[in-house]
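K.L.:
Sequence first, predicted model second:
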Amino acid sequence: MPEGHVIHRLARRYGAAFGGRPVVAESPQGRFADGAVLLDGQTPEGAEAHGKHLFVEFPAGWLHVHLGLYGKVAWGVPPVPAPVGQIRLRLANAANYADLRGPTVCEVLTPADKDLLHARLGPDPLRPDEDADKARAMIARSGQPIATLLMDQKVISGVGNIYRAEVLFRHNLDPRLPGRDLTDVQWKAIWEDLVVLMADGVAGGRIDTVRPEHMPEAMGRPPREDAHGGEVYVYRRAGLPCLVCGTEVRTEAVQSRNLFWCPRCQAAV
């Protein structure tokens, strides 16, 4: 599932491609036919993201998309080809088209419904003026492991498996530490780091979390080759030596997602 930086990049692209110009909207698959009728011929007024949720503003309401595990957007320029495959929503104008396939959610929301959805989501490190204390309060009340809480979108929005593993490593935190045992100083460091790391992800289009002194050129090691991201410390590095201490990186399933950590750098205190 795409992490939050991908959805923020997608919002920027939707805004740039379709903002301020009327669109043709259709649902070749048919599953979004009623929504497409509402949006067809309208002029999008902007786009934004909150965590893993994409919103595009139309006079008729807010297009809300959650890609989930299988959703994808394919982009192109006219002439717009005949639909191929299960396209839930196609938006097109004179300069661009975008085909949305396989999302978990594709719907039109009223402003009130959109507000309710935002209220159910945790603060997003990529949204300006977010209240990090809201997430802190939920974490402080919980006995669940911090690794679980960081993936809970009601606690923090946009953090996925990669950012979760990497931010815990960067702050030498045992992923099994109960949320209530996380200190205010540790939480502040996590949040501030996510703000920077995820903004870098938006800018560069990939996740890089390794500090300069541990990059390939500094350590004389080959660069990482993995379609899931750039240079990382522990994510998908199970069985390999930790870049900092040389201990074998471990992995285990936590709520059906693979967690990665270094048992030495992230040892319980």
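P.N.:
Yep, that arrived.

K.L.:
When you work out contacts or count neighbours from here on, use the C-alpha atoms and nothing else.
P.N.:
Fine.

K.L.:
quick one: A218 from R211, how far?
P.N.:
Distance of A218 to R211, computed by Cα to Cα, to the nearest Å: 10 Å.

K.L.:
What sits closest to D99 if chain neighbours are left out?
P.N.:
R90 (4.6 Å; Cα to Cα, 6 or more residues apart in numbering).

K.L.:
Point out the other elements, helices or strands, that the host helix or strand of that neighbour touches.
P.N.:
Under the criterion DSSP states H and E, the helix or strand holding R90 is strand 87-92. Packing partners of strand 87-92 (3 or more Cα pairs under 8 Å, 6 or more residues apart in numbering; DSSP states H and E): strand 24-26, strand 97-101.

K.L.:
okay if I get those strands as TSV plus distance to P111 and mean neighbour count?
P.N.:
Output for these, formatted as TSV (distance: least, Cα to Cα, whole Å; neighbours: other Cα atoms under 10 Å):
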stretch	distance to P111	mean neighbour count
strand 24-26	20	21
strand 97-101	22	21
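
K.L.:
Now distance to V249 too, for those strands, in JSON lines please.
P.N.:
Output for these, formatted as JSON lines (distance: least, Cα to Cα, whole Å):
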{"stretch": "strand 24-26", "distance to V249": "48"}
{"stretch": "strand 97-101", "distance to V249": "36"}
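
K.L.:
take the one below as the second:
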Amino acid sequence: MPEGHSVHRIARQFDRNFVGRSVTASSPQGRFAEGAAVISGRAVTAVRAVGKQMFVEFDDDLWLRVHLGMYGAWDFAGEILVDPTIASANGRMGQTNQRGTDLDAPALDDDPILDDAGENSLTSIGAPRRTRVHVRMSEQTTGLGGDDAQWPPAPVGQVRLRLLTDLTCADLRGPTACELQTPDEVAATIAKLGPDPLVDDVAEGEERFTAVVRRKPTAIGLLLMDQSVVSGIGNVYRAELLFRARQNPHTPGRDVPEDVVRGLWRDWVRMLAIGVETGQMMTMDDLSPADYRKAMASRDDRHWVYHRAGLPCRVCGTAVIVEEAATRKLYWCPSCQA
């Protein structure tokens, strides 16, 4: 499932490529044909992400709500405009550091960092070009065409919604939610969500998050995944934030010391900023330049405990364990997080 950084990056891509432009909308799959007919011909006036949900505003106070869920994805094709606030192949990116995030640290060199799937971690959504790019859980960029490719491209798979301008095409496939909403319905949807550091006042968000967690008997490992408690955290960030705090995931929220709860929020603020800037859930700290490149090139070298079941903890050497928590896999170190 896409986590908060992914949805914010996709929203920024929509902001640069669709806001202020009229769209032709269709539903090649047919399941959103009526909604697409209502949208078609309208101009996109705003886009916003809150946690794992994205809201696109059209003329006449009409909103489109999209929740990608476990299997949803956006495909972009055509002229893709770069967002200058996120990393590019020859841009700048920083490292994760518990003492603070240096998002202005220079890239090591001008060579792209390719991961083991041949994907460029630095470009993420991609540089300006006429090609087809795929945006999924970590906004991995995959070229599927060139300047001579058919325009608009033929739909691939079961496309729920296609939004098309004269330069850019966005195809939505497999979302959990794709619906039209009124402003009041959008407000009601957002009101049910916990604070998002990129949407809400950070200090107020910390107070809301801390107050809710400190009164709940629910395990902190479950609370971090509850979108009504805090927006945007998924399975990867949940495991990594808890490890970074050396917090047992089974401790009831009300029993977690207040300073630890506040530390979790502040670390989420940092992790989310890094995820949006780099396009990767990069949670390792204090890496050498060589290790940083290695981590950006391989998902296996990016995290402390996530997806490391049975492997030695990077800190103490104890085998990382995995268990099921509310149908999701929970990774943690039984020694460091005892």
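P.N.:
Okay, I see it. Note that the structure is predicted; figures quoted are calculated from it, not measured.

K.L.:
returning to what we had before: mean distance, the strand holding R90 of structure 1 to its aligned residues in structure 2?
P.N.:
Aligned to structure 2 and superposed, strand 87-92 of structure 1 gives a mean residue distance of 0.5 Å (mean Cα distance after the TM-score superposition for structure 1).

K.L.:
rewinding a little: mind checking the helices and strands packed on strand 87-92 of structure 1 for the one nearest to L182 of structure 1?
P.N.:
For L182 of structure 1, the closest of these is strand 97-101, at 39.9 Å, according to Cα to Cα.

K.L.:
residue range for that closest one in structure 2?
P.N.:
Strand 97-101 of structure 1 lines up with residues 169-173 of structure 2 when matched by TM-score structural alignment.

K.L.:
how close does that stretch sit to structure 1?
P.N.:
Mean deviation for stretch 169-173 of structure 2: 0.4 Å (mean Cα distance after the TM-score superposition for structure 1).

K.L.:
which residues sit against that stretch?
P.N.:
Counting contacts by Cα atoms under 8 Å, 6 or more residues apart in numbering, the residues outside stretch 169-173 of structure 2 that touch it are 72-78, 152, 155, 157-164.

K.L.:
Stretch 60-74 of structure 1 now?
P.N.:
Stretch 60-74 of structure 1 has contacts (Cα under 8 Å, 6+ apart) with 1-2, 38-39, 42, 52-57, 98-111, 114.

K.L.:
for the equivalent of L121 of structure 1 over in structure 2, helix, strand, or coil?
P.N.:
For L121 of structure 1, the aligned position in structure 2 is L193, judged by TM-score structural alignment. The local conformation at L193 of structure 2, judged by DSSP: H, G, I helix; E, B strand; the rest coil, is coil.

K.L.:
just checking, L193 of structure 2 touches G232?
P.N.:
No. In this structure L193 of structure 2 lies outside contact range of G232 using Cα atoms under 8 Å: 9.5 Å.

K.L.:
sorry, back to before: so for G15 of structure 1, which of the helices and strands packed on strand 87-92 of structure 1 sits nearest?
P.N.:
Taking Cα to Cα, strand 97-101 is the member of these nearest to G15 of structure 1, at 11.9 Å.

K.L.:
Identify the residues contacting C245 of structure 1.
P.N.:
Residues in contact with C245 of structure 1 (Cα under 8 Å, 6+ apart) are R264, C265.

K.L.:
Three-state assignment for the aligned partner of it in structure 2, please.
P.N.:
Using TM-score structural alignment, the equivalent of C245 of structure 1 in structure 2 is C316. What three-state DSSP gives for C316 of structure 2 is coil.

K.L.:
Check the gap between V260 of structure 2 and R244 of structure 2 for me.
P.N.:
11 Å.

K.L.:
Kindly apply the preceding question to T283 of structure 2 instead.
P.N.:
For T283 of structure 2, the distance to R244 of structure 2 equals 9 Å [Cα to Cα].

K.L.:
before we move on, what about Y331 of structure 2?
P.N.:
If you measure Y331 of structure 2 against R244 of structure 2 using Cα to Cα, the figure is 12 Å.
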